[in-house]
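Q: I'll drop the sequence and a predicted model, then ask my questions.
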Amino acid sequence: MQVPVPRNNRKTINAWAMYDWANSAYALVIASAIFPAYYNSITKVDGSTRIGFFGSGIENTAAYSINLGLSFGLVALISPLLSSISDYSGNHRSYLKFFCYTGAIGCMLLFFFTGPSLVYLGLGGMMLATIGYSGSIVFYNAYLPAIATEDRQDKVSARGFSFGYIGATTLLILNLVFILNQEALGVKDDTLFPRLSFLLTGFWWIGFAQIPLHVLPKGLYAADNKGRNFLNGYMELRKVWNQLRAQPKLRTFLFSFFFYIMGVQTVMFMATSFGEKEIHLGITQLILTVLLLEYLGIGGAFLFAWLSKKAGNMKALMIAVGLWMLICAGSYFIITPLHFYMAAFFIGLVMGGIQSLSRSTYAKMIPETGNNAGYFSFFDVSEKTAMMCGLVMWGYLDNLTGSMRNSIVALAIWFTIGLILLIIADRKRPSLHYPHSLTNQKKPI
C-alpha cells in the first residue's frame, strides 16, 4: 500500500536533493581526486610500488583497482536484494541512513591510513565507502517517483545532480585551499591535509544527510509481511533477461554498453592513479585536473545531446566511442604533464556525454511493458558488473606487466568491441513482437 507523500513539494524536493550534495563528496574527493593520489604516494617505499597483499607482492595500483572492482561487484550482487527491500520495506529512510553512515565511516577511517603497514585499513575504508555510496543510491533514487509527478521528475533529478556537483566541488576546492597553503599554515606533515580531507568528507556526508533524513518520509510503502519475497529483485532480472531474447537490437546494444562502459568507468576511476604513477603529478595538479574534468563533463553532456538530435542517438554514441578509442591510442604515449592535461580535456568532453546518452538511448529502446524499473535495474547491474570486470582486469594487467600503460591497450580493445557491437545494433531492426504481450517501440534512436 502506498504511503501518502506530498508530491512536488519544494521543501521535500530540496531536502531530497541535499542528499546528492552530501554523498557526492565521496565521488569527487575520495574516488576521483585526492585519495587515489594519496594512496599511491603513501604506499610507495624507497621507490618501490609493490606492497604486501595477502601474503604476496603486488603493485599498489593493482591492489587499489582490484579492491575497487570487487566493491562494485559486491554492490552489483546485492543491488537486486536492495531493490526488493526498497519495494517491500516500510522504512526506506532507515536503510538510506544505514548505507549513508556506512559510507561516511569508511571515509573517516581513511584518516588513520598513514603508511603501507596500514594498507588493509586504507583498502577496507575505501571498500566500505564505495558500498555505502552505491547502496544508499538505491534508496535515494526510490524516493524520486514518490516526491515528484512524472512530468517533473526529469527536472527534479537534474536538481539533485546540480546540488551534488556544487556540493562536491565546494568541498574539493576547500580542501585544495588548505593543501596549497600548507607551508603558510606551518604544517610540516605532508599527509595531514589529505587525511583531514577524508575525515571532513565523512562529516560532510553525515552532516548534510541530516536534512533529507529529517524531512523525507519514513517509507514509501506501508510495511506488509504478507507475500514478501526478498528474491523478487533477482527474479525480475531473470524476467528481463528472458525478454531480451526476443529483442536482438536491445540485447546487442546492452552487450555493446557493457564493453564500452567498462572502459569509460575504468578511466574515470584510474585516471588520477595513472597521472600520479606514470606522469608523477602532485596532488594539487591532479585536483585541478579533476575539476577540469567535472566542468568539461557538463559541457560534453550538452554537446552530445545536441549531436544526438542532429545525427541520432546511435550515431552520436558511435562518435563518442570512436573518440574514446583515439584517446586510448594517444594516452599510451603520454609522457609529460601537458600530454596528460590534453588527454584530460578530451576525456572530459566525452565522459559526461557518453553516460547520459547511453541511459537516454536505452530508455528509448526498452519496450513499453510497464516494467521500466525492472529494465533499469538490469541496466544498473550490467553497469556495475562491467565496472568490476574493467577495474579487476586493469589491476591484473598492471600487476602482471608492472606498468599501467599496458592496461590502456585493454581499454582500446574494450572500446573497439563496443563500437563493433554498436554498429551491429544500429543495423538491426526493432522486434515487431515481444514475448508476454510486449508492445512495439516507435521511439526514434
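A: Done, it's in. Numbering: from 1, shown residues only.

Q: When you work out contacts or count neighbours from here on, use the C-alpha atoms and nothing else.
A: Fine.

Q: In stretch 291-307, which residues are buried?
A: For stretch 291-307, the neighbour count (16 or more other Cα atoms under 10 Å) marks 291, 293-302, 304-305, 307 as buried.

Q: try this one side by side with the last:
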Amino acid sequence: MGKKDKLTKLERNWIFYDIGNSAFVLLVSTIIPIYFKNCASRSGISGADSTAYFGYAASIATLIVAILGPILGTLADTKGFKKPLFTFFMMCGVLGCASLALPISWIIFLMIFVFAQVGISASFIFYDSMLSDVTTDERMDMVSSLGYALGYIGSCIPFTISLVLILFADRLSLDTKTATSIAFLLNAIWWLVITLPLIRSYKQIHYVEVEKEILKKAFHRFGDIFRERKEHKKVFGFLIAFFFYIDGVHTIINMATSYGKDVGISDNNLLFALLLTQVVAFPFAILFGKLATKFKNTDLIRVCIIGYLFIAIFALQLDKAWEFWLMAVCVAIFQGAIQALSRSYFAKIIPKDKSSEYFGFFDIFSKGASFTGTFLMGLTTQIFGNSRAGVFVICIMFVIGYLIFSANCKRKEIGLSSQVVEEKLSEI
C-alpha cells in the first residue's frame, strides 16, 4: 500500500469492526446452519423443513431490522447518538452469539439466533453511515473494500480455531456439542475485543443538533426523506435496484450451507469450501477497490451482478462436492466487491448530514431483500420439496436488479446535501 493509500488511525479502527463482526457472519453461513440442521434432525425434523425454518428465522430477523432501521438511523444522525446506538446493538449481537453456546432446544436456538441477527444487522446501519465521518469521498471505495477484504481474512482466525475444535473434538476429549459451544464463545469474544478501538476513537462529524422531543423530530426528519425524493431520484432508483440484486447475494450467503447439505454435500466439504471463500475473497475485494480508481464504480457493480447471476444458474444443477467448491470460489470473487462498492457508492450520493437516515433506508432495502430471498427460498423449498426451486427465484432477482440498476445509472443528477437542497428550493 503506497503512502497515498496509507490508512489513517480512524480508518483502520473503522475497518476493525468488519474484522470483528465477520467472525459471526462466517458462523451464520457455515457452522450455525449445520449445527442447527443436525439438532433439528435429532428432533425428527426433515432436511427440507429445517432449511425452511432456518430461512424463516433469518427472514424474521431481517424484517425486524427493516422496520426499526429508518427510525434508528434518523435518531443516530442526532449529535452524540450514533456511537451509543452502535455500541448497544453491537453488544446485542455479541451476547446473542455467546448465548448460542447454552444447552437449549432447537426452537430456543432459533430465537437467540434471531436476537443476535437483529443486533448485528442494526449495528451495520450506524457502522456503514460512519464511513462519511471516517474518510473522504475519494477514499471511500478503497476503505470500504479494505473493510470487506480484511474482514474476510481476519474472520478466518477464529473460524479456523473453531473448525479445529469441532473436527478434532474427540482428540481434545470434547464432544462435538461442547466444542461448538466453545466456538460460539470464542467468536463472541473476538467480535467484542476487535471492536473496542472503534468505540474509543470514533467521533460523529456530520449530524443534526439535539432537539426537544427527539423521537417526534426523528419521525419528522424521516418523513422529510420522502419529500426530498425528487431531489434524490438517483438515490431512490439505486435503492430499488439494490433491493433486487442484493436479495440474491444475501440469500446465497445465508442459505449456501443449508442448500449444499440438501443436495448431499458433506459437512466437512461445506465448511472447508466456505473457509476457502473467505481466503479467496480477501485479494479480490482489494482488487475491486483498486479497480474502482480506474473504472466507474457503477460498471464494476454491473460486472458483479452478472457474475452472481451465472453463479446462481450454475447452482441449479449442483450435486457434487467439487461443484460446491467451484461455486464457493466464484462467489468469493464477487462477494466482497458487490457489497463494498454498493456501500461506498451509496455513501457518495446521499447527503452527508443525513447519512444514518439514508443508511436506515439502505438497510430497509438490504434487509427487505434478504427477507424476501430467504423467505422465498424457504417457501419454495417446502412447497416443491427441493431447494433448487428457491435458487431459480434468486436468478430472476439478479436479472431484475441488473436491468433497474443499468437504467438508473443513466440519470444525470447527483446526491445533494440537505443544505444545498434548501438553497435550491429557496431560489425557485
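A: Everything's here; your move. Remember, it's a predicted structure, so these values are computed and weren't measured experimentally.

Q: would you turn the buried residues of stretch 291-307 of the first structure into CSV with secondary structure?
A: Conversion of those to CSV gives the following (DSSP: H, G, I helix; E, B strand; the rest coil):
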residue, secondary structure
Leu291, helix
Leu293, helix
Glu294, helix
Tyr295, helix
Leu296, helix
Gly297, helix
Ile298, helix
Gly299, helix
Gly300, helix
Ala301, helix
Phe302, helix
Phe304, helix
Ala305, helix
Leu307, helix
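
Q: Looking at those residues, which is nearest Lys97 of the first structure?
A: Distance ranking of these against Lys97 of the first structure, using Cα to Cα, places Glu294 first at 27.4 Å.

Q: Can you tell me what Cys98 of the first structure aligns to in the second structure?
A: I think there's a mix-up here, since residue 98 of the first structure is Phe and not Cys. Correspondence of Phe98 of the first structure to the second structure, assessed by TM-score structural alignment: Phe88.

Q: Please report how far its match lies from Val210 of the second structure.
A: Relative to Val210 of the second structure, Phe88 of the second structure is positioned 20 Å away (Cα to Cα, to the nearest Å).

Q: now swap in Ala321 of the second structure and tell me
A: Look at Ala321 of the second structure and Val210 of the second structure: by Cα to Cα, they are 56 Å apart.

Q: The two: who's more crowded?
A: Using other Cα atoms under 10 Å as the criterion, Ala321 of the second structure and Val210 rank with Ala321 on top: 17 against 14.

Q: Help me confirm that that one comes into contact with Asp267.
A: No - with contacts counted by Cα atoms under 8 Å, Ala321 of the second structure stays clear of Asp267, the gap being 10.4 Å.

Q: quick one: contacts for Gln117 of the second structure?
A: 58, 61-62, 93 (Cα atoms under 8 Å, 6 or more residues apart in numbering).

Q: Let me see the ranges of the strands in the first structure.
A: 50-53, 56-59 (DSSP state E).

Q: count of neighbours near Arg139 of the second structure?
A: Arg139 of the second structure is flanked by 18 other residues according to other Cα under 10 Å.

Q: repeat for Phe198 of the first structure
A: 27.

Q: And it, what's its match in the second structure?
A: Counting by TM-score structural alignment, the partner of Phe198 of the first structure is Phe184.

Q: how near is the match of Phe98 of the first structure to Gln204 of the second structure?
A: In terms of Cα to Cα, Phe88 of the second structure sits 16 Å off from Gln204 of the second structure.

Q: neighbour count winner among those two?
A: More crowded of Phe88 of the second structure and Gln204, by other Cα under 10 Å: Gln204, with 17 against 14.

Q: residues in contact with the residue lying closest to that one once chain neighbours are set aside?
A: Sequence neighbours aside, Asp133 is the residue nearest to Gln204 of the second structure in space, at 6.4 Å (criterion: Cα to Cα, 6 or more residues apart in numbering). Residues near Asp133 of the second structure by Cα under 8 Å, 6+ apart: 203-206.

Q: hmm, which of these are the buried ones?
A: By 16+ other Cα under 10 Å, those give 203-204, 206 as buried.
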